[in-house]
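> Sequence first, predicted model second:
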Amino acid sequence: MTMKMTSLALIAAVALTAGCAHQRRDQLPPAPPSDMNPGDQGNGMDQGNVGNAAVPGSRADFLQSVTSDRVFFDTDSYSVDDRARAVLDAQAQWLNRNPNVRVTIEGHADERGTREYNLALGDRRANAVRDYLQSRGVSPARMQTISWGKERPAVDGHDESAWAQNRRAVTVVPE
């Protein structure tokens, strides 16, 4: 009987600890820096500014120097249109002036479609931007891509206006 009780206690202990090792896959990591307001000074720590001037090569310098840090896409598309090319040309010029800066290109989608579809679409959008910047002389070794799919909307809403702002790729210069 003692052997049976010991075995039962051991099985119960293993079952209890197995539940503790389970990681929740539906939790997202903290919001990326691209969600911050460029003008926010936060806690007063250095964010690439010296007085009123941005430090060359900093995130603040990037946001002041380029037309935008993001480009937008049509529904179910990852084609870089003329408007996006103008924004990406300004980004490429800045990146070529600052050859030591590495960037992350985030691909995003609107809320429609499955999670898997939107992750794949966000990936194609990020890669389209990377490929365009590479065609303008930016080394691919300086760029990494990530897809957030529909997980990180820029705007909450369930209409075309919100969806249009969420179909995007964002070039993020680290702090």
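Nice, thanks for sending it over. This structure is a prediction, so every number in the text was calculated from the model and none was measured. Numbers count the residues shown, from 1 in each chain.
> use CA for all of it now, contacts and neighbours both
Fine.
> quick one, helices of this structure?
Listed in chain order, the helices of the chain (DSSP state H) span 2-20, 59-65, 82-97, 115-135, 160-166.
> Which one, of those, ends up nearest to residue 148?
Ranking the helices of the chain by distance to residue 148, with CA to CA as the measure, places helix 115-135 first at 6.1 Å.
> Just the angle for the closest one relative to helix 82-97, thanks.
Relative orientation of helix 115-135 and helix 82-97, computed by axes from the mean of the first three to the mean of the last three CA atoms, to 10 degrees: 60 degrees.
> So which other helices or strands are in contact with helix 115-135?
With contacts taken as 3 or more CA pairs under 8 Å, 6 or more residues apart in numbering; DSSP states H and E, helix 115-135 sits against helix 82-97, strand 103-108, strand 143-149, strand 168-172.
> ok, second structure coming up, stack it against the first:
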Amino acid sequence: MQREQVSIPKNLLYILLAVVYFALQSSWGRYFSVRGFHIDLLPCFVAAAALLDGPVEGVIMGVAVGVLYDVGFVGIDGVYPIFFLLFGFIAGSLSRLTLSRNYVSMMMLSAGEMILIGLLRYFCYLLPMHGASFGLVMQQVFGGAVLTAALSFLVYAPVKKISKKFESR
């Protein structure tokens, strides 16, 4: 079994970029919506890192994005880092086995991730705390997933550039 080398500077750049997107999304993102669906690009970092670099980077970005989610969003504390960690590992493993490292795979992973996050939010927070309607929540979830997948190039392009820069080392 070959041991994988982890690039600390690359992961720090990924995390720094995610923090910048988080700050922009937290401050300006709530004012922008497309047909009532809000832009949420933060989960795309987990999908991009896992797709381009594998399960180790997917897990690292998963924990970082999960902590940012816990800091900035309403929900059950501690669930997001675990969810994103698991998603990063599974997506990174899939990228090694079946998925190609291209933008179409990124869109599929991002959409799937957003749907899973929506289901997690619904069953862990919205249903028990507020008794929210499944149909209305899923309408928002699927609309948000489509919007996220369509705009995921805003994350994929810089992450791919960082990944390529550190690939030759």
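It's in. Predicted, not measured: the structure shown is a model, and the values here were computed from it.
> TM between them?
The TM-score (TM-score structural alignment, normalised by the length of the second structure) is 0.32; 78 aligned residues with a CA RMSD of 4.1 Å.
> re earlier: so which of the helices of the first structure gets nearest residue 172 of the first structure?
Nearest to residue 172 of the first structure among the helices of the first structure is helix 59-65 (7.9 Å), distances taken as CA to CA.
> Grab the most central residue of the second structure for me.
The second structure has residue 43 as the residue nearest its centroid, 1.6 Å off, counting by CA atoms, centre = their mean.
> Let me see the contact set for that one.
65, 84, 110, 113-114 (CA atoms under 8 Å, 6 or more residues apart in numbering).
> gap between it and residue 167 of the second structure?
According to CA to CA, to the nearest Å, residue 43 of the second structure stands 23 Å off from residue 167 of the second structure.
> Repeat that for residue 34 of the second structure.
Counting by CA to CA, the gap from residue 34 of the second structure to residue 167 of the second structure is 36 Å.
> List the buried residues for the helix or strand that contains residue 136 of the second structure?
Using DSSP states H and E, residue 136 of the second structure sits within helix 134-151. Residues of helix 134-151 of the second structure classed as buried: 137, 140-149, 151 (neighbour count, 16 or more other CA atoms under 10 Å).
> burial count for residue 8 of the first structure?
Per other CA atoms under 10 Å, the neighbour tally for residue 8 of the first structure reads 11.
> correction: residue 105 of the first structure
24.
> do residue 96 of the second structure as well
By the criterion of other CA under 10 Å, residue 96 of the second structure has 17 neighbours.
> Could you confirm it falls within a strand?
No - Residue 96 of the second structure is assigned helix when assessed by DSSP: H, G, I helix; E, B strand; the rest coil, not a strand.
> How much space separates it from residue 51 of the second structure?
8 Å.
> for the residue nearest to residue 171 of the first structure when sequence neighbours are not counted, what are its contacts?
Counting by CA to CA, 6 or more residues apart in numbering, residue 171 of the first structure lies nearest to residue 105, which is 4.5 Å off, once chain neighbours are set aside. Each residue near residue 105 of the first structure by CA under 8 Å, 6+ apart is listed here: 126-127, 129-130, 143-146, 169-172.
> and with 6 Å instead?
Residues counted as contacts of residue 105 of the first structure (CA atoms under 6 Å, 6 or more residues apart in numbering) are 126, 145, 170-171.
> List the buried residues in whichever helix or strand residue 110 of the second structure is part of.
Per DSSP H and E, residue 110 of the second structure falls inside helix 103-121. Within helix 103-121 of the second structure, the residues that qualify as buried are 103, 105-121, counting by 16+ other CA under 10 Å.
> Neighbours of residue 42 of the second structure, how many?
23.
> and it, how far is that from residue 88 of the second structure?
According to CA to CA, residue 42 of the second structure stands 13 Å off from residue 88 of the second structure.
> try residue 23 of the second structure
22 Å.
> ok, these two, which is more surrounded?
Set residue 23 of the second structure next to residue 88 and count neighbours by other CA under 10 Å: residue 88 wins out with 31 against 14.
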